[in-house]
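Peer 1: Can you look at this prediction? I've put the sequence above it.
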Amino acid sequence: MCFCNGVPTANKLVWDCVVRRGMKTSKTTLEKGRILSRLLREVVLYGLVLLVAGFLGNLWMTRGQVSGAPPGLSGQIVQPDRVAGGTTAGRLDLAAYDKPMLLYFFAEWCPICKLQNPVIENIAEDYPVIGVAMQSGDAGKIRRYLEQRGLNIPVVNDPSGRISRSYGVNGVPAAFVIGPDGEIRYSTRGYATEAGLRSRLWLAGEAGPG
């Protein structure tokens, strides 16, 4: 015997019962599929909105930062204690690398920079990175900061903010991706993800001379 809606049926109606049950199951499955499809479309849409918002936000935040040929980078160069060279005075050539490099502006007093620093240290394992310490005190203070934060990169001390202003940087953290030809390809302002910085560095290398 088969029960449809709680009513026993004759054997000759068993097939009709099975068909009706199958139709209900198919309808439920179809409805679930429509719900999942709608949710997927919404997730994709929200993702695109976030990507566009992030792009426009970064574009607005970096609107005053320089592009093209970077200004000169000279001054007191500070190295962590574990790196030979200590503190010297000189000029760094941003076009001296055969691969993309990152110019990282930070400050000792900047809380967001403390979150950004581990990302920069990871990037420095694969790409050249030069730091610029904006209004962060003397060489000793900067060196202690580098040691405490695990930043193993050369840093140009910018006590007056002169270098930062020449790059249009009025807030930190900020970063510039410089191509192998020495031209600025991309810039960021505020916290930047490791994936975002790595993708920009990769694109700068793939693009070739500007």
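Peer 2: Yes, it's here. Numbers count the residues shown, from 1 in each chain.
Peer 1: make it CA atoms for all contacts and neighbour counts henceforth
Peer 2: Noted.
Peer 1: what helices or strands is the helix ranked longest in the chain leaning on?
Peer 2: The helix that spans the most residues within the chain, counting by DSSP state H, is helix 14-61. Contacts of helix 14-61 with other secondary structure elements, assessed using 3 or more C-alpha pairs under 8 Å, 6 or more residues apart in numbering; DSSP states H and E, are made with strand 2-4, strand 184-189.
Peer 1: then this one, side by side with the first:
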Amino acid sequence: MSFGFYVTYVALWALVIFQSLVMFGMLREMLNLRQRLAPPPSPAQEVFGELPPGTAAPDFTARELRGGGTVSRVDLVGRRLVLLFLSPHCKTCEELTREAQELYRQASSPLVAFCAGEEGDCARHVEKHGFEIPVLHDPTRRISQAFGVMYTPTAIVLDARMRILAYSYPQNAQDMKQLLEQTAA
């Protein structure tokens, strides 16, 4: 092999390495541009985890699954209540829902449920359990995110001025009963 062959071989490899570096630089700049052009996150996307006690409950408006009317935060002001976040595909929620109906009838604290998921799935869940509890639909989980709910079931206790008092993660009817009794006090 001749000297010219080695020079050409090294030059071609240098060209390949140079092109790779240029491509990586272009990719990095495209990602930086994408981040700069992305819209800022909404307040609901910024919340991660529980909101501190004493924090005002986020504003929301949701459709009630049984009646079809809308309910907003303003409609619930003036009474202490428990918000129960459920999912129709959650096994614990399924078991808890069976007992929550009876507890709701016995407790003096109002209970409002939010169902996160497809409307059809939530409607079947409501129908299956014969809900008397008002169930609001949260199709995009935007309300759940605004409250910092990361998984279901989650219960949030609110005072009459719609300030957060506590979060709870009921796993059975006894947990829910204790929560409703504490809220009624």
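Peer 2: Arrived safely. Here the structure is a predicted model, which is why all the values come from computation and not from measurement.
Peer 1: So after superposing, what's the score?
Peer 2: Here the TM-score for the pair of chains, by TM-score structural alignment, normalised by the length of the second structure, is 0.62; 132 aligned residues with a C-alpha RMSD of 2.2 Å.
Peer 1: if we can go back for a sec, now the helix or strand just after the longest helix of the first structure: which residue numbers in the second structure?
Peer 2: Sequence order places strand 73-78 as the next helix or strand after helix 14-61 of the first structure, per DSSP states H and E. On the basis of TM-score structural alignment, strand 73-78 of the first structure is assigned to residues 60-65 in the second structure.
Peer 1: For the matching stretch, could you pull out the residues that count as buried?
Peer 2: Neighbour-count burial for stretch 60-65 of the second structure flags 62-65 (criterion: 16 or more other C-alpha atoms under 10 Å).
Peer 1: Stretch 97-115 of the second structure now?
Peer 2: Neighbour-count burial for stretch 97-115 of the second structure, with 16+ other C-alpha under 10 Å as criterion, is recorded at 97-101, 103-104, 109-115.
Peer 1: So which of these are in helices?
Peer 2: With helices defined by DSSP H, the entries of those inside them are 97-101, 103-104.
Peer 1: what would the residues you listed look like in a markdown table with distance to residue 177 of the second structure?
Peer 2: Compiled in a markdown table, those are given as follows (distance: C-alpha to C-alpha, whole Å):
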| residue | distance to residue 177 of the second structure |
| --- | --- |
| 97 | 12 |
| 98 | 13 |
| 99 | 9 |
| 100 | 8 |
| 101 | 11 |
| 103 | 6 |
| 104 | 9 |
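Peer 1: CSV for the buried residues of stretch 97-115 of the second structure, including distance to residue 159 of the second structure?
Peer 2: As requested, these are arranged in CSV below (distance: C-alpha to C-alpha, whole Å):
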residue, distance to residue 159 of the second structure
97, 23
98, 26
99, 24
100, 20
101, 22
103, 19
104, 17
109, 11
110, 11
111, 12
112, 13
113, 16
114, 18
115, 21
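Peer 1: For residue 183 of the second structure, what is the corresponding residue in the first structure?
Peer 2: Across the alignment, which pairs residues by TM-score structural alignment, residue 183 of the second structure is matched by residue 201 of the first structure.
Peer 1: Run a quick neighbour tally on its match.
Peer 2: With neighbours defined by other C-alpha atoms under 10 Å, the count for residue 201 of the first structure comes to 23.
Peer 1: Check which residues of the biggest helix by length in the second structure are buried.
Peer 2: Among the segments of the second structure that qualify as a helix by DSSP H, the longest is helix 3-37. For helix 3-37 of the second structure, a neighbour-count test (16+ other C-alpha under 10 Å) marks nothing as buried.
Peer 1: just stretch 117-136 of the second structure next, same as before
Peer 2: Going by neighbour count (16+ other C-alpha under 10 Å), the buried part of stretch 117-136 of the second structure is 117, 122-123, 125-126, 131, 133-136.
Peer 1: closest to residue 35 of the second structure among these?
Peer 2: Closest to residue 35 of the second structure out of those is residue 117 (29.1 Å), distances taken as C-alpha to C-alpha.
Peer 1: What count of nearby residues applies to the nearest residue to that closest one once chain neighbours are set aside?
Peer 2: With C-alpha to C-alpha, 6 or more residues apart in numbering as the criterion, residue 117 of the second structure has its nearest non-adjacent residue at 5.0 Å, and that residue is residue 139. Residues within reach of residue 139 of the second structure, counting by other C-alpha under 10 Å, total 17.
Peer 1: Residue 139 of the second structure -> the first structure?
Peer 2: Residue-level alignment of residue 139 of the second structure against the first structure, with TM-score structural alignment as criterion, gives residue 159.
Peer 1: Touching whichever strand or helix holds residue 126 of the second structure from outside, list them.
Peer 2: Element membership for residue 126 of the second structure, per DSSP H and E: helix 119-129. Contacting residues not belonging to helix 119-129 of the second structure are listed as 65-66, 87-88, 97-98, 115-116, 135, 137, 139 [C-alpha atoms under 8 Å, 6 or more residues apart in numbering].
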